[in-house]
Structures are given as structure tokens and as C-alpha cells.
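>>> Here is a sequence together with a model predicted from it:
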Amino acid sequence: MSSAAEQKAVREDARVPKGPGPVVWPGAPTPLGARCRVGPDGVAGTNFALWAGGAEAVELCLFDAAGSETRLALTELTHEIWHGFVPGVGPGQRYGYRVHGRWDPWTGARWNPAKLLLDPYARAVDGDYARLGLPPEVYGHVRDWPQQHVADTVRDERDSAPHVPKAVVVQDDDDWSDDRRPKTPWPDSVIYELHVKGFTKLHPGVPEHLRGTYAGLAHPAAVDHLVRLGVTAVELLPVHQFAHEDHLLRRGLTNYWGYNSIGYFAPHAGYSSSGTTGQQVGEFKRMVRALHAAGIEVILDVVYNHTAEAGELGPTLSLKGIDNRGYYRLQSDARRYADYTGCGNTLHVVQPQVLRLITDSLRYWVTEMGVDGFRFDLAAALARSFHDVDMLSPFLAVIAQDPVLRRVKLIAEPWDVGNGGYQVGAFPPLWTEWNDRYRDAVRDFWRGALPDVREMGYRLSGSSDLYAWGGRRPYASVNFVTAHDGFTLRDLVSYEHKHNEANGEGNRDGTNDNRSWNCGAEGETDDPEVNALRLRQLRNLLTTLLLSTGVPMLVAGDEMGRTQGGNNNAYCQDNEISWLDWTLPEDPGRAQLLALTRRLLALRHRHPVLRRRAFFSGRPQRADGLRDLAWFTAEGAEMTEADWYAPAATLGLYLSGRDIPGRDARGDQVTDDSFLAVLHADHRPVDYVLPGPPWAESYELVLDTSREDQSRAPGTVHRGGETLTVAARSVVLLRVRG
């Protein structure tokens, strides 16, 4: 009887194709994806591993520079993972998969080996989808079948390989030993949401060949703006490899925002200046290093709730052809998809292989790509165990116990489009949330639409009504007035109605609930009074945001008065509508707006009372009876319960810095200045009585948004008990003296 080693050699020899061409050895089922390594007998090559649970066969397809395809059968199957080691294959090799199985859409089975599939674990992607519309070859079904009611049930046998991007083998041994992560505590964070391409596409200080790329964002001219502004983190709109929807391509548009992911490990190749056969990985890492060196964290906006394959009438690009039932939520009629995202499909996160895909991807971006946190698009969809949103769902449980992921910044967009999907304030400790109630309250206050000031009181002071449970802190609230989705700050004060005609959807897309006010004229105007009022409202909104308790988020360009011409859904506008116009600060009013934003952020960084680590108690902190937070009417009296329920356009907020919860680096009690902020939204000025002793003997004026030039504002002193005239629609901030 032969030895075990001899038997193994015979089995391996039987799997090696005879004659010229690549061979396949058994390889290993882990890690998933394509990994360069040294195989048996010191032979270098690449191990390929693909989870395809219900498949009958899997072919690995290798492509040379000319596009010629070589197909290799993966015959090893371990725990539903098909795998093989191919000697001689190294970095830069382009590849894909063909997966064989039943075609039975009525039961959710949509295997079609005629379709080349992207590896879900691909670390780089080369190529793009057609620019004039997705060809019928990329659909698993016969797209042009005459009977539309069964169109998705007839299998298309045409080869999709010539029409789809290819995965790329990447070898990268970077250990990040020279990188120093900023690790900014949550209370000290200021987030700046930006688009990698749009931020630098028109930047005159960035070399033209680098504009709109990872390298462009890493350029000193781009980084300098972020540093001088005073933000601590950039939140990048999706940089996972994404695809464009067919309906956009046919209108000559693209998915500019990128919320249409197809590769959760691959940096989007369209943002690379150095190449797309693996070079994009190194370029992304160099960008992260440059931002880290400037003290700026990198947060990714990630889209794990759905993919670019849409519903049953969508293309077959990756997961749909690997194991449709294993990756997507299907309805009781398995031919149809459960759609909690509004994008045609929803990933079935309860399935172990889907949960593994997501968490492996997240860990990869932290440990190997250097990022510092994530903002989860439509996070409620990820928290659905079966149909209902469940805060004890497998996804949230896995994140909470993962030694890597529980240490990074986690931001939820706490809603989806399904029933019960609105979950603001419900995510567990460890998570922060986009607080749209803050957005709505601030917008309504400054346009004069709040019935009373109760909502503003909660939002300005950290939203304790939403987050003061389970040990959560004020920084659980990510405060924002604008985001990528909706009006820019400038458009919020310039338009009352959306103007999305450029999107080609008859202005039907985008929300109608803008809570905006055009200050008397719709759109751009030459009226100096309207333009002056708009600039004042911009100063009011920015000042309110940056003085509020919680984590502020700015949108790139808002600090310079960027406009999208009233488009509140510019997801498909890869042009000047969306790109930042760096000539804006040449306008005096917008230059002063930028200066005010920098000054407010510097003030926030200097004063712990403006970025508290714990909620206000509202109770006396010392024997003198002063509380850490107090509210005052225009008459200088503390607000009563009746005042909170009464219509009001003026709100006085006293922030005591005498005893702030927490200790400094030496272990001493943190103390700070105290401030009085007066927010006045009425169209008439108001005589405001400044609270006297014991609150303050006098006050020093720090800023007044009624003044265009804030450099002349500081220094004026007012006595406690004095009446201060607060200009119409303005914010006054005073520092307590004595």
C-alpha cells in the first residue's frame, strides 16, 4: 500500500491539466478572495477562494492583457467554499468567476455561467461598465424578451466577459509601521463630509493630472484647507468600487455619489491617478497617510445595505450569479426581492456568509487600508434580523464584540425605507447617529416655522431626549444642517423648491420636505438686500451648528457658500453642479463666511464647554446656585415651563464652564469660560436684558452674526442687567466676565 504522501501526490497530479497552460492545485479555503503566497515546494502563485454555497461548479477565469480568457475549474470544495492555488499567477493578474447551477428564478436560483462575475473579495477592479448603457449581455435574463411579465425568467446565454470589469490580484505587505493615527476623541471631533473627486476637481492648487483623485485629496493644497478650517475628520462619500445604473447611463449621466457598491474591498478605480491594475490600493493608502500626518481621521461612508445588482430586472454582476438566495433577502415569492433600501435589493445580513463578507471588509479597511471609522448608509436595513429592525440583530452583536471594529468610529444613518425603519435614538451604545431631528429643528427655527422652542432646547444641548440612556453621551448625536443629500447650505437660504431638472426625471426625484426659505427671491438674484440676508442666514446656521452640544458635521463647500443651483438630489451630476468652486472665497461675503467658520471651529477646540463629554444636568453645581445650563427669555428671566410651550423667536442659552464633568491630563477638574448665546430669528430686532449677578457681572462680545466682518466684533463689554439690542435674525455670543 502506498504512503499517504504518495496518495496525495496521485490525487493532485490527477487535477493538474496536461499540456500547456496554468494548472490548479487544491489550495486553501481561507482567506477568501485572491491572495498571493508561496505554495508547495516554494512555488509562488495565488490562492483563489470563493464562497458559492449552492453552486454545482465554479470556474476561475484568467485574462491576459489582450483580453483572452483562460478557464480553470476549481474542484476543491470545503464548507461551501470553492478554492484552488494557481502557480505562477501574481500581482496584476485580472480574473473573474463563472458559477454553474440551476436556473429557476421562481425559487430564487439564478446561476448562469455565461456571466463573468466579480469576486466579492476583489481588492482592486480594472475597467468600467459601458458608458452608454448596460448592454444586454450583462443581464442573467434575456432583457429584451417580448413578454415583459416573465422577462426575468428566461436565461440569457450570451457571454458578458467583454462588457464587464475584471478583478485584479493585489500583493501588498504594508504594515503601517510609519503611520500615526490621530485617534481624536468623539467629543472633540468635527466631521467634514466630502466627495473624493468633487473636492479637488477644480482646485487650482492641485496639479491638473491629480485633480479628482485620491492623490489630489492627499496633495498639500487640499490638506491645507482642511487643517486651516479646523476639522478633525473627513467623511468620504462611497469609495468602494461602484457601478452606474443603466437608466443614468442612457441619459448620459453617472452615479456620481457612488451609493451603488459592487466591490466591498476595492477602492473605486475611477479615483485613481496612478493606474487601475492594483495601483489604486497604494494611492488610497498614501492619501490616508497624508491626512493622518495632518491630524485628520478618515471615515468611509459605506453601503452594505444593497448592491448595484438591483432587483429581478437588474444586471448579474457578482453576488446574484454566485448565490442569489444566499446573499439577498427574497420575498415569499422567491422570484422577487425584499427591498428595504429603495434600490431594488437588500443584502441578507442574517446569513453567516453575508455577515462575514461585511465584517471582513470592515476589518480590511481598518487594518490594511488605515481608515478610522465608518458611516453606515441606511443602517436600519442592516439591523433587520428578519423583517423588523432589531437592536439585538446579528450585525450589531458582531460589531459590538469584534476587537477591531468596536474600537473605531461607528456612525449610523438610523433609518431605511421599510416599515419601522426610522430608528433615530435607538441604536445601542458604541454607535453615534446622524440626527435629522437636529437638522429639521434648526432649519425650522431660522425660517420661523417652529411652534415653540422646546425642540430647539433639546437639540442645542445635545438631544438628551434621544440619547441619554444606556450610558450614551452627547456625542452620540452627529449634528448637521445639511448633508450630501439635499440642499447645500447656500441653497437652503436661496430656494424654497427643488430644481432637479438636470437629472432628467421631470423634477420628480428628491425630497419636497426641504424646510428652506429663499429670503424673498427664488434662486440667484441681484437684489443686494436679499443677498445680504442670505449671507446673514448662512452665518446664523453655521454658528448654531458649531455652538451646539454634540458632534458637528459640515458639508464640503458650505463654509464657502457653495450652490448646486437648487438641485437637492445631485447624485448623478458629475460636473460643475457638484464640484467645489474654489473661486468662491474671492467674493468678500463668502470669504468672510469662510473666516467665520474657521473662527467658530477654533473657538470650539479652545473651549471644552462647547464640546461636553456628558449631558447637562440643569442642577446647581456650586453653593452659589449656578447651574451648568440655564435658559433665559428676552427679559433676562429664567425660562419657565410655560415659556417653553409659548411661541418665541428668541432663545438665550447660558453655558457654565465652571465645573465641566471630566478630568484633564493631570487629573484636575476641567474648568472653562462661561458663555451666553442669544439666538434671535425674528425679522425685527429685540432688546435683550443680559442676566446679571450671580450669572455674570459683565459680558464680552465674542461674535455677532449681524456683522459681515467678524474681525471687528470681539472686545465690546456689556454689564450684567444691561439691555443689549440684538439685530434681526442674528446670533450673539458673549463670554462671561467676573
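Thanks, I have it. Residues are numbered from 1 along each chain as shown.

>>> Only C-alpha atoms from now on, for both contacts and neighbour counts.
Fine.

>>> what about the helices in the stretch 401-550 of the chain?
Using DSSP state H, counting those that start in this stretch, the helices of the stretch 401-550 of the chain run over residues 436-446, 454-460, 464-467, 489-492, 528-547.

>>> Check the stretch 251-400 of the chain too.
279-293, 319-327, 352-367, 379-382, 394-401.

>>> Same list (those helices) but as TSV, adding distance to Pro414.
Below are the helices of the stretch 251-400 of the chain laid out as TSV (distance: least, Cα to Cα, whole Å):
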stretch	distance to Pro414
helix 279-293	27
helix 319-327	22
helix 352-367	18
helix 379-382	5
helix 394-401	13
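
>>> Can you say which of these is nearest to Trp82?
Among these, the nearest to Trp82 by Cα to Cα is helix 319-327 (11.2 Å).

>>> And here is the other one:
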Amino acid sequence: MIPIKKFAHKISVRYTQIISNSFNLGKYVSELQSFQVEKGSPLNLGIFGDCGGINFSLFVHQAQNVTLHLFLKPTDPPIAQIPLFQTGEIWHAYVKNLPADLIYAFEIKKEDGSHYTKVLDPYAKSLTSTHIWGKSGNYAPSCAHSSANTFDWQNVKSPHLPLQNLVIYEMHVRGFTQHPSSQVSHPGQFLGVIEKIPHLIDLGINAVELLPIQEFNENEYQKLFPNQEKQLYNYWGYSTVNFFSPMKRYASEENSGVVIQEFKTMVRELHRHGIEVIIDVVFNHTAEGGKKKPGFCFRALADEIYYIQDEEKQYKDYTGCGNTVNSNHPVVREFILDCLRYWVVEMHVDGFRFDLASALTRDEQGIPVPLPPAIEAISEDPILSKVKLIAEPWDAGMLYQVGDFYPQKNRWCEWNGRYRDSIRRFIKGTDHQKGEFATRISGSSDMYGNGRAPTSSINFINVHDGFTLRDLVSYNMKDNLSNGEDNRDGTNDNDSWNCGEEGVTENAQILQLRERQMRNFHLILMLSQGIPMLLMGDEYGHTKKGNNNTWCQDNELNWFLWDQLKNHNAFYRYYKELIHFRHAHPILQRSTFLEPDDIDWHGEEPFQPQWEVDNRFIAFTLKNPNKKGTLYAAFNADGFPIKVHIPASPLSTQWYWIVNTSKDSPDDFLENPIPMNLEHYEMPPYSALLLEAK
């Protein structure tokens, strides 16, 4: 038998010829299979199998030679080393008679003399990393190919919901069910989400936005809790190792094909119950970090193509993570498109939220351009034409594009940071906010009125980075000491108010005021035009104890505490009833902006909003063409009572109480509304009310 290495060298001598040679895997394969190597095709990057074999294709810039390594186990030496053929800068080969399931990686020698071993295929559909979260050891996965790629979707289709009907729930897959109180069979995994679908239905959720579910290394953050021996982790996952591979630690088994099957199962079951799946994608940077870190994928393949660099070939960092993906280079742009298409066609996801999306509008020098090729290509791609596209319209390089992220077409939704800021400031009683508040709850037509729609605005008050709803009314200052960075991390600009005492308190009046403010925030979010997005755990008032940057906390700061649903059942009832109220009222789910005849604004007196007067009261009547179903809402964000003159209800109707946030449960939301017969009503401080014409 010819030794593998010697035979591999023989192939490289005949490198430019199309060959078909057989050789034996010998002692390395129990069944002593043989396989054949042919030139194959440079088209379709990644690996593609047919009944005869598998085609490998890899883009490598300025390579001298590229070798395919095949493994039985990722930690063992390769059982074969196959030099690849070259067409332009694509390296490829077609290998026959391979095992159905295989492990592979690449060795690359560059023209400049640099040498990389065990380089990942950026198109790999799965990696060989462990399925056990936090398992110690060197994280050095290889690529995995599984023949078990068929899946029974059982004819379950995507709900394809109109944008205006969405209520989005931002969820962390692990955090949703990891706590023991979840009592699920698969805690912290894709299958665990399925077991909690009844909760999502009860809450009124019809879309989940999942924090990163593509492969990342949770152990890359090498720090311990301050003064403790407990490990901190990259819990959120905004550090992608491979963009085609679902996160292995969210699977129930080690087998690389299982994670794909279980992700698809989760998507299918969510779709079966009318819930869409939006995934958070991080194309602004990669896990390779800064120049000093070793390259295991893109840096080895084409460092100067995949990353934005200066004239001295140093990375420009517009993400705060050490590198910035050069997304508008043609090669990189095509990679992003291929990846998105895969998640839509093969994995059936319904949309994408682009982390730090403004970084994708920068050219190869890092300069923002008005028509970024990557964003334009995504917007116009026929396969992606029906999916939801959501931008986080800023980056860490001071580029802030809220209201101006690819405005040429009504294609993108935006995380509306100005909505968050305005609502927080008004509800806590900040001066000079009334006009801005009214504009935001009306759909932000000042930003999206030019050919776009209220559905361009993703309205939110709390998301994963920042305070929870409970902490927003409990802390004036962040407390991030447990992150191990001496409280330097996380924003100091929170627009929060602790209602009188910082953090935990036993003061009954302060606790009551906090509950009232939480009800106020949720009410206005449910009444606003645009798409509401809710944070996992806010439905019961989850606290992160003042930590507004819990990216590294794999513990109860981030985990959904299912036992708290019972402890805070009163707030949960209010929270979910308002969501269902929104679903039941089309006038809260408009696809077009309000016209002047659709809404009346009021102050303490009907039809006198007194925009020029700097007070903290605003009210409005949102009209239903059928008269019945017209809504009146009022907000007193001041520290003293205000006597309000209630406008007359529409002809042949009467006002009924729906919400009074100054009341305790169950009177805060009336499931069986009662008539409101008062012409004047004294609204308590920091309270809101909602009436409906019946």
C-alpha cells in the first residue's frame, strides 16, 4: 500500500491533469473503503454531494496550494490529504466513494509564505464542536458533512404574516428554558423552545426574534466572576465562527446532523402554531477578532478581502469587536447572499435581524455609501423577496442611521432607537417631550413618511442589551461589576428612573409606582403604530439586578425564571391581555400612516393638546370608521394629579373602561369592560387610561 502522504505528493506532481486514481484508506477505515479523486467543479462553493461523490470548492486568495484533509475524528490526524485543483482562485476536487458522514478541513499555503492548518470551510453546514455548553478544552472544530439531510416538514408552511400584524418576542434559545423551573426535557436547546410554545401562544406572540443561533464559541471570553471561581461566557453569541452552521450547543446530541434536524423541527413546530422565526445575524464582524488572534477561516482564506483594512493592513474596527467585515466586496457580498438564501430555502426561517447593520453600508475604505451594494443586493434578491429584513441601524463607529437605513425602497424595518428614547423620557417625566412622544407613537412619519410605512419602525422599550422593563423603573445607574470590567462596559445613557430608591427596596409606595410605570410603558407600546417588539422575561418583570450588558452572564440574570410567572401573575395577566387587545383592533395595526381625520389630540380639555405648553400630559382619540372600537388614551407623566375633561364618545356609542394603570390587578385591565360615565376624571400621578367606544 502506498502511504497517504507519499501518494498525496504524487497527485500534486500531476496537479494540472484531470485524474482518477484509487487508493486505500487501509487501517484508518474499518471497512477498508477506497475512493477516487477527480477535478470536479469550481462552481457552487462549499461541498455538494450526489449519488457518486462529493464536490469540494473553496475560494482562497493568493494561494500557492490548498490541501483537503479528511478525518474520522476531529482530534485525530487526517486519514487522507488531497491536494485540490485550481480554477482562478477557486480550489476544488470531486471525491468518489466517501463515507456518508465525514469530517474535513483545509490546509493552505499562501504565496507570501504564510501557512494555515485546519482552516474551516465558510460554507460548512455543521461543525464538529461539542454539544455540551461550557465544556472546557481547546475549541478547534472541523467541518462536518452528514448525508442525513432530508427532513419531513409535514407540509407545514410559514405563516407569512403581514408586517403590521407582528408582535415580536426577542428570545435567547438557551436562556428561554435553561432554568430548572422550565421543567422541559431539553433545557437550553432548540427542542426546549418547542415545549414552551403554549406560553408564546398564551402571551399572543406571533414572531420570535432569536439571538444568534449560528455557531459561536461561548468559551472565548476567558474571565472569571470577580472574586469568584465561576466562568464568564460569551452567552449572547455575537461572535460568529461559522455562518451556515446552527449552534451545536443548542442540540441534544453530538452528531453533527442532529443540530440541523432539531433546528428545523423547532422552526416547523413554531410555524405549525402560527409563529414566524426571525434570526439575528452578525455579518458586521467575525469571531476571528483582531489581527493578533489566529486565523481559522476568513483570515486564512483572504484576509484583505474579507475585512476592511487601512493602508498598513491593520483592521478598521467599526464594530467594537476587533474587525469589520468588508461586506461590499463582491466576493463577500455573494457569500452573505448565499448564507441568507440557505437559511430561507433549507432552514425555512422567515426573516433576519442584522446586528450593527450600518457597518454593512461602509465601502472597502470604511466610508458609508448611500447605495451599499450588499444591502441593495439583499433587498433585490428574488429568493429573499418575501422575508422580513430588520436592521439595527447603527454601528460602533458612530454611524447612526435610524430613519435613514436604505430608504430608497420600503423594504427594511429598523430598530427604532428614537422610539425607545422618546417613550422612556416622556413616561418618566422628562420635560419637552410631548411632541416627540406623539410623533413616535403615531408611527414616526417624520422618519418613514417618504415612501415608507409605520411598519418600517420596530418599536421597543427594552431589548437584550440594556435594562429590562423592571430594571428601567428600578435603577438610575447600571451595575455591571459582575462582568469583570470594573463597570466600564454598558451604556451610561439609560433614560431610566428608579422611582425614589436605587435597586431593591421594601418601600411599598415605590414598589407600587414601579408597577404602575411598567404598566404605562407596556400600554403605550401596544397602542403605538408600527411593529412592537418585546423582551423575553418582561412579561413577568424579570430583573438583571441593574446589569445592562449581560452578554457574558450564563445564569439567572439572563435565564427566564418560569417560577416567577406564578409570583408575578397579576402583571403577566395585564401584559398578555394588552397584546391580545392589540391583535383584536386593526386600527392599532395600520400599514399606512394616520391621516389628520384618523386621530384627535387632546390636552386636559378635548381638542386642545397645547403643544406649545410644556406639560407632561397628552391624550388622543384614535378613530374607527365604524364608530364602535374608537379608542381614547390619556397619559399623565407628571408627579401630581390632573383633572381631565373626557371628550364625548362617537355618536350612538358610550365609553367603556379598558385600562387604568393606577389600579391594581384585576382592575388595571378589565376583561369585561364597564361603562365610563364621567365627564371629568382626576388622573393620579404617573398613570394612564384607555377607553373604548361600544
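Structure's in. What do you need? Model, not experiment: these values are computed from the prediction.

>>> where does the TM-score land?
Here the superposed chains carry a TM-score of 0.91, computed using TM-score structural alignment, normalised by the length of the second structure; 662 aligned residues with a Cα RMSD of 2.5 Å.

>>> which of the helices of the stretch 251-400 of the first structure sits most buried?
helix 379-382 (a mean of 29; mean count of other Cα atoms under 10 Å).

>>> can you list contacts of stretch 51-66 of the first structure?
Defining contact as Cα atoms under 8 Å, 6 or more residues apart in numbering, one finds that stretch 51-66 of the first structure is touched by 32, 69-75, 80-82, 93-101, 111, 322-323, 326, 353.

>>> er, stretch 714-731 of the first structure actually
By Cα under 8 Å, 6+ apart, stretch 714-731 of the first structure touches 446, 536-537, 540, 543-544, 636, 677-693, 696-706, 732.

>>> cutoff 6 Å now
Taking contacts as Cα atoms under 6 Å, 6 or more residues apart in numbering, the residues outside stretch 714-731 of the first structure that touch it are 678-692, 696-702, 704-706.

>>> Gly230 of the first structure: neighbour count?
Neighbour count of Gly230 of the first structure, defined by other Cα atoms under 10 Å: 22.

>>> repeat for Asn419 of the first structure
11.

>>> sorry, back to before: select, out of the helices of the stretch 251-400 of the first structure, the one closest to Cys343 of the first structure.
Of these, the one closest to Cys343 of the first structure (Cα to Cα) turns out to be helix 379-382, at 11.9 Å.

>>> With Asp13 of the first structure as the reference, measure out to the residue sitting nearest the centre point of the first structure.
Taking Cα atoms, centre = their mean as the criterion, Asp301 is the residue nearest the geometric centre of the first structure, at 2.5 Å. Distance of Asp301 of the first structure to Asp13 of the first structure, computed by Cα to Cα, to the nearest Å: 47 Å.

>>> Aligned to Ala124 of the second structure, what sits in the first structure?
Using TM-score structural alignment as the criterion, the counterpart of Ala124 of the second structure in the first structure is Ala122.

>>> Under a three-state scheme, what state does the residue lying closest to that match once chain neighbours are set aside occupy?
Leaving aside its sequence neighbours, Ala122 of the first structure sits nearest to Ala167 (Cα to Cα, 6 or more residues apart in numbering; 5.5 Å). Recorded secondary structure, Ala167 of the first structure: strand (DSSP: H, G, I helix; E, B strand; the rest coil).

>>> any idea what Ala167 of the first structure aligns with in the second structure?
Ala167 of the first structure maps onto Cys143 in the second structure, by TM-score structural alignment.

>>> That match touches Asp101, doesn't it?
No - taking contacts as Cα atoms under 6 Å, Cys143 of the second structure lies outside contact range of Asp101: 10.9 Å.

>>> okay, those two: which has more neighbours?
Cys143 (27 against 14).

>>> quick one, what contacts that one?
103-105, 124, 127.

>>> just those now: which is nearest Gln154 of the second structure?
Using Cα to Cα, the contacts of Cys143 of the second structure come closest to Gln154 of the second structure at Ala124, 26.1 Å.

>>> The closest one should be in a strand, yeah?
No - looking at Ala124 of the second structure with three-state DSSP, it is coil, so not inside a strand.

>>> Quick one: neighbours of it, just the number.
Residues near Ala124 of the second structure, counting by other Cα under 10 Å: 20.

>>> One more: Asp363 of the second structure?
19.

>>> roughly how far apart are the equivalent of Glu334 of the second structure over in the first structure and Val350 of the first structure?
Under the alignment (TM-score structural alignment), Glu334 of the second structure maps onto Arg356 of the first structure. Here the criterion is Cα to Cα. By it, Arg356 of the first structure lies 10 Å from Val350 of the first structure.

>>> check contacts around the corresponding residue of the first structure for Asp471 of the second structure.
Under the alignment (TM-score structural alignment), Asp471 of the second structure pairs with Asp491 of the first structure. The contact partners of Asp491 of the first structure, taken as Cα under 6 Å, 6+ apart, are 563, 566.

>>> circling back to that earlier point, in TSV: the helices of the stretch 401-550 of the first structure, plus distance to Val38 of the first structure.
What follows is the helices of the stretch 401-550 of the first structure, written out as TSV (distance: least, Cα to Cα, whole Å):
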stretch	distance to Val38 of the first structure
helix 436-446	51
helix 454-460	57
helix 464-467	51
helix 489-492	55
helix 528-547	54
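
>>> Pick the most buried one from those helices.
helix 489-492 (a mean of 26).
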